[in-house]
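Engineer: Make a model of this:
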Amino acid sequence: MTGRVAAVNIGVVTEAAWAGDASGRSGIDKRAVDGPVAVLTDGLAGDFIGERAVHGGPDKAVYAYAEEDAAWWSAEIGRSIRSGGFGENLTTYAIDVTGAVIGEQWAVGTAVLQVTMPRTPCTTFAGFWGVPDLIRRFTVRASPGAYLRVLSEGEVGAGDPVEVVDRPAHGVTIGEVFRATSLEPELLPRLLDADDLPEPIREKVRRRLTSRG
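Structural biologist: Next comes the predicted model:
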C-alpha cells in the first residue's frame, strides 16, 4: 500500500485560555511548511509541543491524520479545515490511517516510522476548534489519526510517498484500539496481541480486564 504526504505541518506557539499546559500555551496549531523537514527521534524539527506530559515523546513523536477524514469533518461542521487543523504533523492521502495495524512500518520520505497508538481527543482540541461537544463527536466518529515513533531519522516533505513496508500479522488496528478504549470495551482482550502497543496502554488494558474479572 502506498499513499502520499499531502502536507507537513509544524506547530506554532498559541496562547489561549483553552491551552492545555500550565503556562497557557499549546502547539496544536500546526501550519503547513514548504520544503523537506528533518524527522528526528523526538519529532519534527521546529515543531512546538506545549503539554509534554501528554504529547510528544518517542511513542508519539509524529502525528498523522488522513486528508479524507478531514474532508468528512469539513462537511460535518460546515467549514473548511486546513492541513494541520487536527494538530497533525503529517496530513496523508490514500493511506488507511484508521486501518493501520499497530506496529506497521511506513517509509515516508527518507525516514521510517512505526504506527503506535491512536490520538485521544482533549479539551484543548475542542477549544482550538471552538466546538464544545467535539470530544464526544470525535469519539463517536472513531477516526482518530495515528501516532508514530521514529525508527529511522530522515527528511519528509509534501508529495513524498508513504509506503507500508511491514505489517504485523496480529491485525490490531488504530481504529480497534480507539474503540476498545472508548466505546467498545469488549474489544480490550484483542489489544494485548499487539506487542508494539506502548506499554502504558497495555498496562491500562490489563488493569481494566482484571477489574472486570
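Engineer: Could you use CA atoms for every contact and neighbour count after this?
Structural biologist: Noted.
Engineer: Give me the contact list for the longest strand along the chain.
Structural biologist: Taking DSSP state E as the criterion, the chain has its longest strand at strand 2-11. With Cα atoms under 8 Å, 6 or more residues apart in numbering as the test, strand 2-11 has contacts from 27-34, 37, 44, 46-49, 67, 83-84, 87-95, 108, 156-164.
Engineer: Please list the members of those residues that lie in helices.
Structural biologist: Judged by DSSP state H, the contacts of strand 2-11 include residue 67 as members of helices.
Engineer: and for comparison, fold this next one:
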Amino acid sequence: MKIISTNIGERKEVISHGKKVVTGIFKYPVDGPIFLDFEEVKGDEVSDKKYHGGIEQAVYGYSLKHYEYWRPLYPALDWTLGMFGENLTIDVLDETQIHVGDTFKVGNTILEATLQRSPCHKLGIRFKDMKIVKQFWNTTKCGVYFKVLQTGCITIGDDFQQIKSCSDNPTIADLLIKKKKEKGI
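Structural biologist: Next up is the predicted model:
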C-alpha cells in the first residue's frame, strides 16, 4: 500500500438546514510532508472533538479504490482527493481485511488501526446531498481511524507497510456493522 495524497482542511462555516455549522471536512491535498502527532495531524482542523480527533482518531485514512465506487453515484461533484475528510488517501485500504490493532509503518511514523468512520451529516454537507450518509452506512467503505504510536512526517509516495497483524480482533468493517446495528440503521 502507498500514500497517494496527504490532505488537510481549514475551519469552515457553512449553512445546513438553516443552521450555521463549523466543520473541518473540507480537506484538500497538500504538497510536501504532513506531521502526525499523537492527537492530530498538525495544521488540520478538527471542529467537533467529541467525535473526531484525539488519541484513538488522530488520523483518518481512506482508500483511493473506494473513489471508483462513489464517483458514478455523484458525477456532478468536483472530485478531489480528501473528499471523505481523510488525512491520508491510500491506494488500497480494505476495511474487511484490517483488524483493530493492526500496526503500520508509514514514513517515519507508526500507526495502529483503531476505529471505523461512522458517517454524520457533515459528510452530507461535503457531498451536497444527505443521502450519502445512509449510502455510506450501507457499505463497508468506511475508512480507518488510526492512533499514532510514533509521531513523524509522512508524504506522498510513502509505503504503508503492515508490521503487526491482530487477526483475532474484529475488522474495521465488523466495527461499522456493529455500530450500524446499535444505531438501528
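Engineer: returning to that earlier point: show me what counts as buried in the longest strand of structure 1.
Structural biologist: 3, 4, 5, 6, 7, 8, 9, 10, 11 (16 or more other Cα atoms under 10 Å).
Engineer: before we move on, what about stretch 128-148 of structure 2?
Structural biologist: Of all the residues in stretch 128-148 of structure 2, those buried under the rule 16+ other Cα under 10 Å are 132-133, 136-137, 140-148.
Engineer: Quickly name whichever of those residues is closest to residue 69 of structure 2.
Structural biologist: Distance from residue 69 of structure 2 was checked for each of these by Cα to Cα. The minimum falls on residue 141, at 9.2 Å.
Engineer: do you know how far residue 29 of structure 2 is from residue 166 of structure 2?
Structural biologist: For residue 29 of structure 2, the distance to residue 166 of structure 2 equals 31 Å [Cα to Cα, to the nearest Å].
Engineer: Neighbour count for those two, which is higher?
Structural biologist: With neighbours defined as other Cα atoms under 10 Å, residue 29 of structure 2 and residue 166 compare such that residue 29 has more, 20 against 14.
Engineer: Leaving out chain neighbours, which residue sits closest to the aligned partner of that one in structure 1?
Structural biologist: Aligning on TM-score structural alignment places residue 29 of structure 2 opposite residue 32 in structure 1. Counting by Cα to Cα, 6 or more residues apart in numbering, residue 9 is the residue found nearest to residue 32 of structure 1 once chain neighbours are left out, at 4.1 Å.
Engineer: That neighbour -> structure 2?
Structural biologist: Under the alignment defined by TM-score structural alignment, residue 9 of structure 1 is paired with residue 7 of structure 2.
Engineer: give me the element the aligned partner of residue 147 of structure 1 in structure 2 is part of.
Structural biologist: Taking TM-score structural alignment as the alignment basis, one finds that residue 147 of structure 1 is matched in structure 2 by residue 145. Residue 145 of structure 2 belongs to strand 144-150 when assigned by DSSP states H and E.
Engineer: Can you tell me what sits against that strand?
Structural biologist: Outside strand 144-150 of structure 2, the residues that touch it by Cα under 8 Å, 6+ apart are 36-39, 55-62, 95, 108-117, 172.
Engineer: Weed out the non-buried ones from these.
Structural biologist: 36-39, 55-62, 95, 109-117, 172.
Engineer: Run a quick neighbour tally on residue 28 of structure 2.
Structural biologist: By the measure other Cα under 10 Å, the count of residues near residue 28 of structure 2 is 18.
Engineer: Surely residue 88 of structure 2 is in contact with residue 64?
Structural biologist: No. Shown here, residue 88 of structure 2 and residue 64 do not form a contact pair, counting by Cα atoms under 8 Å, at 9.6 Å.
Engineer: Looking at these two now, which is surrounded by more residues?
Structural biologist: The residue with more neighbours, out of residue 88 of structure 2 and residue 64, is residue 88; 28 against 19, by other Cα under 10 Å.
Engineer: what does the more buried one align to in structure 1?
Structural biologist: The criterion is TM-score structural alignment: under it, residue 88 of structure 2 has residue 90 as its aligned partner in structure 1.
Engineer: ditto for residue 58 of structure 2
Structural biologist: Using TM-score structural alignment, the equivalent of residue 58 of structure 2 in structure 1 is residue 61.
Engineer: Would you mind measuring from that match to residue 151 of structure 1?
Structural biologist: Note on residue 61 of structure 1: its distance to residue 151 of structure 1, by Cα to Cα, is 11 Å.
Engineer: Check residue 207 of structure 1 too.
Structural biologist: On the measure of Cα to Cα, residue 207 of structure 1 and residue 151 of structure 1 end up 29 Å apart.
Engineer: So those two - more neighbours on which side?
Structural biologist: With neighbours defined as other Cα under 10 Å, residue 207 of structure 1 and residue 151 compare such that residue 151 has more, 16 against 12.
Engineer: in structure 2, which helix has the most residues?
Structural biologist: Per DSSP H, structure 2 has its longest helix at helix 172-183.
Engineer: Stretch 132-151 of structure 1 spans what distance, first to last residue?
Structural biologist: Stretch 132-151 of structure 1 has its terminal residues 37 Å apart, counting by Cα to Cα.
Engineer: those strands in structure 1, which residues are they?
Structural biologist: Counting by DSSP E, the segments of structure 1 that form strands are 2-11, 14-15, 25-26, 30-32, 37-40, 43-44, 62-66, 90-93, 105-108, 111-118, 146-152, 154-156, 161-166.
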